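K.L.:
Provided below are the primary sequence and the corresponding predicted coordinates.
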Amino acid sequence: MTLSRLTLALAALFAAQPVFAEEPFVVKDIRVEGIQRTEAGTVFSYLPVKVGDVMTDEKTAAAIKALYATGFFKDVRLEARDGVVIVTVEERPSIATITLSGIKEFSADDLKAGLKQTGLAEGRVLDRAMLDKAEQELQRQYFNRGKYAVEIKSTLTPLERNRVAVQFDVVEGDSAKIQQINIVGNQAFKEKTLLKAFGSTTPGWLTWYTKSDQYSKSRLAGDIEALRSFYLNRGYLEFNVDSTQVSISPDKQGIYITVNVTEGPQYKVSDVKLAGQMLVPEAELQKLITIKPGEVFVRDRLTETTKKIGDRLGNDGYAFANVNAVPELDKEKATVAFTLFIDPGRRVYVNRINVAGNTKTQDEVVRREIRQMEGAYYDAEKINRSRDRLNRLGYFNEVNIETPAVSGTTDQVDVNVSVAEKSTGNIMLGAGFSSSEGLVLSGSVSQSNVFGTGNRLSAQINSGSVNTVYSLSYTNPYYTLDGISLGYDLYRRDVDASSLDNVADYKTSTYGAGMRFGLPINERDFISFGLTYEQTSLTTTATSGVQYDFVQEFGEDNDTLRLDTSWARDTRNSFLFPTKGVFQRVAAEIGTPAGSLQYYKLSFQHQQFFPLSNNFTLMLNGEAGIGDGLSGKPLPFFKNFYAGGTSSVRGFKNGTLGPKDVNSDALGGDKRVIANAELFFPLPGLKDDQSLRMSAFIDAGATFGPRDNDGLYKTFAFGDLRYSAGVAILWVSPLGPLKFSLAQPIVKKDGDKTEVFQFTLGSTF
């Protein structure tokens, strides 16, 4: 039976009365008309009607609704002729191109990626609602950069084959600046003090670089949390941010922020108790509590305490230990007592250790740094130590360790180690400049992970006016399974002291070959042994003084079988910018009787970092060295210690502090003492820049020896030490690390050679 033509528009879907056909019929065939890009099979897959089905009014409405829901079509009609259902569609246009004009603040590719997240992308079907959403997304991106005056206009240009070109014309306008930040309700602290905790600022001399004067909703949320932490770390337990108002000027160029707060009273800690299931001796846990009765409450100390207790339980396998601090306030006395409830949970074992992401580095190289063992109890300290050791390898951009629970168990976890490899080969040609050595040319070829084995191979050339070095080095850090390292070195080192204005004239040319072993005592201590054969040729002039005398007695050519040994401990948390930890080193260099030069040199260094706050770190460094000849021979002059310059006592010329000859040229000495105190802090206005650090320092030191012409420096005396103070900036630039210092000697004597401004650049640092 033939039905009359059924034309169903969108309104029919939402009409109160359904559309009725004359009567149901069996579908003999289905035809699709009007499609240009869409495949007929796609239409059939969405149709809820198949050949052989009985067509009813309900199925007709459902078919139209299903096709509209795909978003592919802007009009759908259904007709029936002699049992054949004819589906006629009008497709929405597809997006051929998306163009953005007037974009300066962002990369066009980044914005297109953001638009794709909203559903607007080349090749997709155009939806007007989607276009409006895309405009809103672009506007939001600009608002996040403080550009509230931005204007965005979209234009659609029809193209052949039912396609359109989408263009966004953007007038960015100027960024709105934070003109004022007010805190209302503060009584205990001045507004100026509180605003130091904010990342948002009013315009200043560096805000063109930091952009901190541009309003950001997320940054303000962080500032509010920083303000809350400021008060909670000073005992104000009932501190509350009542409201935050952000207003914009009519010209959309100025932002005004007002934060209303209620401080409440300052609380002191009255008592701290432990409760719950303590599987570790209570006396041991008590030592981990950093908040003490009688002190003003500090939230960070409470957080530190709960973390330390949780970590301590984690070291015994309780990976999911929970420590809750429950406060009990006495508002009349303004005191608070805490009960730390400990819930260790189940003891957890490690099922499998899985390594992923190492496409070049062998599994063995990664696994030998992991201190957690499969089948053993979970140990949080060992897992953290494993992460640190993998990061120190220098093979990976990123190291992530996750410990998911094993499905179907309650006491097992897997340790999933995921690494992102980086290039470990390096070919470098460069130039640097030093205030002491002038132009320094350098070149090196190195591979710190040869064929993914973890072995290191390098060849290097450094050419300066004073020091010229050619070296070839190979190290196997795991020569044995116990972590004993083996290395070989070949080198040539030329020293031309005549290039320095304040050091005695002489030249040396040294060839050397050596072998070294390293033995890890534990995770932090390391002992090394090395045996090196050196051959040194000396060149002196009639003005060389003691150097000339040395050559006359021992000849121009000498050889040394040198024994080197050292012990080092390193607990610093970073190599370049440490904030805590200790570095200690004791080293000995001995010229054995097997060579013509017999001597010894002993040195000791102790360096410690103290975190004073989140931004300030104090470094104390002390160094001492002593040397002498053996078997009745003197210490070779070219093995002397030197002091003065960027690496010891800034403000004095390089190597000039110590004994001098009749020409007032530095001789160096057989004893050296160096002391440094340095306070590191971020460059003002650049707290978040991890490549810059500033410091204020005091340096002291000198060398001592028996050869000074005036009788000074023959033996160590505090009165002969030189002192200086100043400021320095360290910048890890794309060209390499740069260090600048301005130092003023505060204790000096006649004849001292001073140098207020000193710097090093590139590989000579």
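P.N.:
Looks like it arrived, so ask away. Numbering: from 1, shown residues only.

K.L.:
Every contact and neighbour count from this point should use C-alpha atoms.
P.N.:
OK.

K.L.:
On the three-state scheme, Lys307 is what?
P.N.:
What DSSP: H, G, I helix; E, B strand; the rest coil gives for Lys307 is helix.

K.L.:
residues in contact with it?
P.N.:
By C-alpha atoms under 8 Å, 6 or more residues apart in numbering, the contact set of Lys307 is Val323.

K.L.:
and if we set it to 7 Å?
P.N.:
With contact set as C-alpha atoms under 7 Å, 6 or more residues apart in numbering, Lys307 has no partners.

K.L.:
That one and Arg301, how far apart?
P.N.:
As judged by C-alpha to C-alpha, to the nearest Å, Lys307 and Arg301 stand 10 Å apart.

K.L.:
Am I right that Glu401 is in contact with Val417?
P.N.:
Actually, residue 401 is Ile. It isn't Glu. Yes. If you go by C-alpha atoms under 7 Å, Ile401 and Val417 touch, sitting 4.6 Å apart.

K.L.:
put this beside the first:
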Amino acid sequence: MQLNRFRLTSCAALASMIFVAQSAWAVNPFTVRDIRIEGLQRVEPGTVFVSLPVRVGDTYSDDKGTAAIQSLFALGLFKDVRIEVNGDVLVVVVEERPTVANVEFVGTKEFEKDVLVKSLRDVGLADGRPFDKAQLDRAEQELKRQYINRSLYAAQVVTTVTPIERNRVNLTFTVVEGDPANISEIRIVGNKAFDESTLRGLFDLDTGGWLSWYTKSNRYSRAKLNADLETLRSYYLTRGYLEFKIDSTQVAILPNKTDIGININISEGERYVVSSVKLAGEYLGKDEEFKSLVVIRPGQAFNADDVAKTTKAFTDYFGNFGYAFARVEARPEIDRVNNRVALVLQANPSRRAYVRKINVAGNTRTRDVVVRREFRQLEASWYDAEKIRLSRDRVDRLGYFGEVAIETQEVPGTPDQVDLTVNVTEKPTGSLSLGAGYSSGDGLGLSFGLKQENAFGSGNSLGVQLNTSKFNRVVVLNTTDPYFTEDGVSRTFDLYFKTSSPYQDQDYYKLETSGGSIRFGVPFTEIDTVFFGAGLERTTIVPGTLLPTSYQKYANEYGYSSSALPVTVGWARDSRDSALAPNSGRFQRANAEWSFAGDAKYVRATYQFQQYLPLSKKFTAAFNTELGLGSSAGGRSYPVFKNFYGGGLGSVRGFEQGSLGPVDASGTVLGGSRKLNVNMEVLAPFPGAGNDRTLRVYGFWDMGLVAGPDAGLAINADANSLRSSVGVGISWISPVGPLRLAFAKPIRKFNNDRIQGMQFQIGTSF
């Protein structure tokens, strides 16, 4: 039996040689009786058979042999392929590429390993995948690109390939990161209307300061520079400079690869004033309604922001009627002689559309239903831009995602249909709250809270709160189902146990309170929710040394143990732009509690109001006030264990936590049935932090009081006994929540007040 052999490779030169020598290696066509595969180690035989263009029973030819070799090489699994013909048996001999067994990094400090592993996976290099030199080159270039993005231009990457058993290799990337390239100079050339320092102050990039190790604002990044250039362009375009342009940008890296100079050349052009605004095109017969959306004012300087707001408002309004593809263009008619510009708003509503499907993407942990139930735009309904915006805002307000964006895609072949894709980026939803205060007499007191807002991706929340101070110990467990009903009615369960004692000594009196409650939240509007619920609570006055007179009097009248059945009604409205670091917006919350049955009968109400005002790009004013009122009910005295307390974190800083208000002859704080807190702050970027809003300093003024109907039994407890303090602090959006450190000095205080000059908290704004 004669044996004919030939070999093909993917190299162009060898392919040419084979073509030339084809007549010498040619095989006469024959019917394939059998196909054998040789050389396989990890690749399944089925993978090879599926890729072959010839089967048993087919007629084999040279063309099919060439196609078979090309097909197998295209799999990327083999570094050599041969086809041998033994009579009427086709033998496919392959040599597999090595497989990557492990990828390690040495000398990497700037990045976590997971980040680099992901970047290499994106270029096709990962554990378990075939290895080839071309992928290795791409991997090295990708690692260098990652370091360049962090301004580490001097980074060097050396790769070591170590063969191991079973045709596998270990890859080790040894990185010498070098020093980062820092910006040494930023120059703006061509400015006349504004001085250079003002324009540089708009940038997030700068030449560095004493906090650059934290902000990294002097680290060059092309993305950050582009963002700064857009800020510069916007600054001019909102001040009338319609023809402003950036002529060129030069970024020069010195030979040491650690210093960078940036030159920006601009042309300001002339300043233009708007002479008129006209509508053109089709406006669905609603011209007057569209005119009411125009925020561009003739006689004022051209403002690109006003133009953008107007065109967006027009587009959104078209969308409210189902015109998802509406186009609105602002065409300027420039009078360069008089430096005036007339704006023509040209509208083309295009065609009406309805939403075919709504898809959710990027939610690796959160279930689809958690996102979908927030949507007000329904599938198979007309496209409604207002409902889509509202849906996006509702998903964002969940707090489960770092980014929320909605994309609109046309349905191919169906011009009146669109699909919506909700792209979300998951973020950690567990929050940690910590509070602490220190005084020389009482030492350190800590409070701790842990809450998971999106437990197991269900949208339900689970929380626990602990207080480990000397005098007050608290354990609270709660869980909330935000969609107890399909209409969005929430349900919350609370279980708690609290003890309070003025001293650690077991001989002193203490209060023990245990109970539970259930609350429901009913959404009346998109930003208003009304709460109602009921609970069962039992409070025990444990007698001991120095039991206050008010407590003894209440115990003598109603007993040492009191039960209560409170019902609650509340309301909340939140329009803040952020729950962690608000810059604008308002928050309001009111709650009323009425115990109509049991031993303790009372009415208790609280109201909180917060307002945030952006004074400028860097400065924010914040205002907070909180009121609390309690009163007796059912012919019984107001229970002393329902008193309000003030002072410390969340109240009047500079005073010990819960130390304000009436005290008895022994110095025990009794609290009161009335409470007032007023807080005012001005926040600014931390010196040296540039425009970074995650790290800021603030100055504050606090004022508050706690008083009650039993003031006659106490010292310094009349309603005019306002305490106040001033101070400065640091606000930092840390990985576990907003941390605030305050240094306070009381400016209105009384004898025997307990002072704490330094306090900090994690988890709240005030």
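P.N.:
Ah, there it is. None of the values given here were measured: they were computed from a predicted structure.

K.L.:
who has more neighbours, Ile401 and Val417 of the first structure?
P.N.:
Val417 (22 against 17; other C-alpha atoms under 10 Å).

K.L.:
Help me confirm that that one is found in a strand?
P.N.:
Yes. According to three-state DSSP, Val417 of the first structure belongs to a strand.

K.L.:
Contacts only, for it.
P.N.:
Counting by C-alpha under 7 Å, 6+ apart, Val417 of the first structure touches Asn354, Val355, Ala356, Asn400, Ile401, Glu402.

K.L.:
buried subset of those?
P.N.:
Among these, those scoring as buried are Val355, Ile401 (criterion: 16 or more other C-alpha atoms under 10 Å).

K.L.:
could the contacts of Val417 of the first structure be laid out in a markdown table, adding distance to Val85 of the first structure?
P.N.:
Below are those laid out as a markdown table (distance: C-alpha to C-alpha, whole Å):
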| residue | distance to Val85 of the first structure |
| --- | --- |
| Asn354 | 58 |
| Val355 | 58 |
| Ala356 | 55 |
| Asn400 | 58 |
| Ile401 | 59 |
| Glu402 | 57 |
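
K.L.:
Looking at the contacts of Val417 of the first structure, which is nearest Val649 of the first structure?
P.N.:
Distance ranking of the contacts of Val417 of the first structure against Val649 of the first structure, using C-alpha to C-alpha, places Asn400 first at 41.2 Å.

K.L.:
how close does that closest one get to Arg387 of the first structure?
P.N.:
Computed with C-alpha to C-alpha, the distance linking Asn400 of the first structure and Arg387 of the first structure is 8 Å.

K.L.:
can you list residues touching both of those two?
P.N.:
Common contacts of Asn400 of the first structure and Arg387 (C-alpha under 7 Å, 6+ apart): none found.

K.L.:
got the buried residues for stretch 244-256 of the second structure?
P.N.:
Residues Phe244, Lys245, Ile246, Ile253 are the ones in stretch 244-256 of the second structure that count as buried (16+ other C-alpha under 10 Å).

K.L.:
Stretch 331-339 of the second structure too?
P.N.:
Buried residues in stretch 331-339 of the second structure, counted by 16+ other C-alpha under 10 Å: Ile334.

K.L.:
Please apply the same query to stretch 628-647 of the second structure.
P.N.:
In terms of neighbour count (16+ other C-alpha under 10 Å), stretch 628-647 of the second structure has its buried residues at 628-633, 638-647.

K.L.:
Mind checking which of those residues land in strands?
P.N.:
Secondary structure from DSSP state E places Gly628, Leu629, Gly630, Ser631, Ser632 of these in strands.

K.L.:
Need the counterpart of the third one in the first structure.
P.N.:
Counting by TM-score structural alignment, Gly630 of the second structure corresponds to Gly627 in the first structure.

K.L.:
Burial check on the closest residue in space to that match that isn't next to it in sequence, number of neighbours?
P.N.:
Of all residues not flanking Gly627 of the first structure in the chain, Lys601 sits nearest, at 4.1 Å (C-alpha to C-alpha, 6 or more residues apart in numbering). Residues lying near Lys601 of the first structure (other C-alpha under 10 Å) number 21.

K.L.:
now Gln36 of the first structure
P.N.:
Using other C-alpha under 10 Å, Gln36 of the first structure is surrounded by 12 other residues.

K.L.:
How about the one 3 residues further on?
P.N.:
A count of nearby residues for Glu39 of the first structure, using other C-alpha under 10 Å, gives 10.
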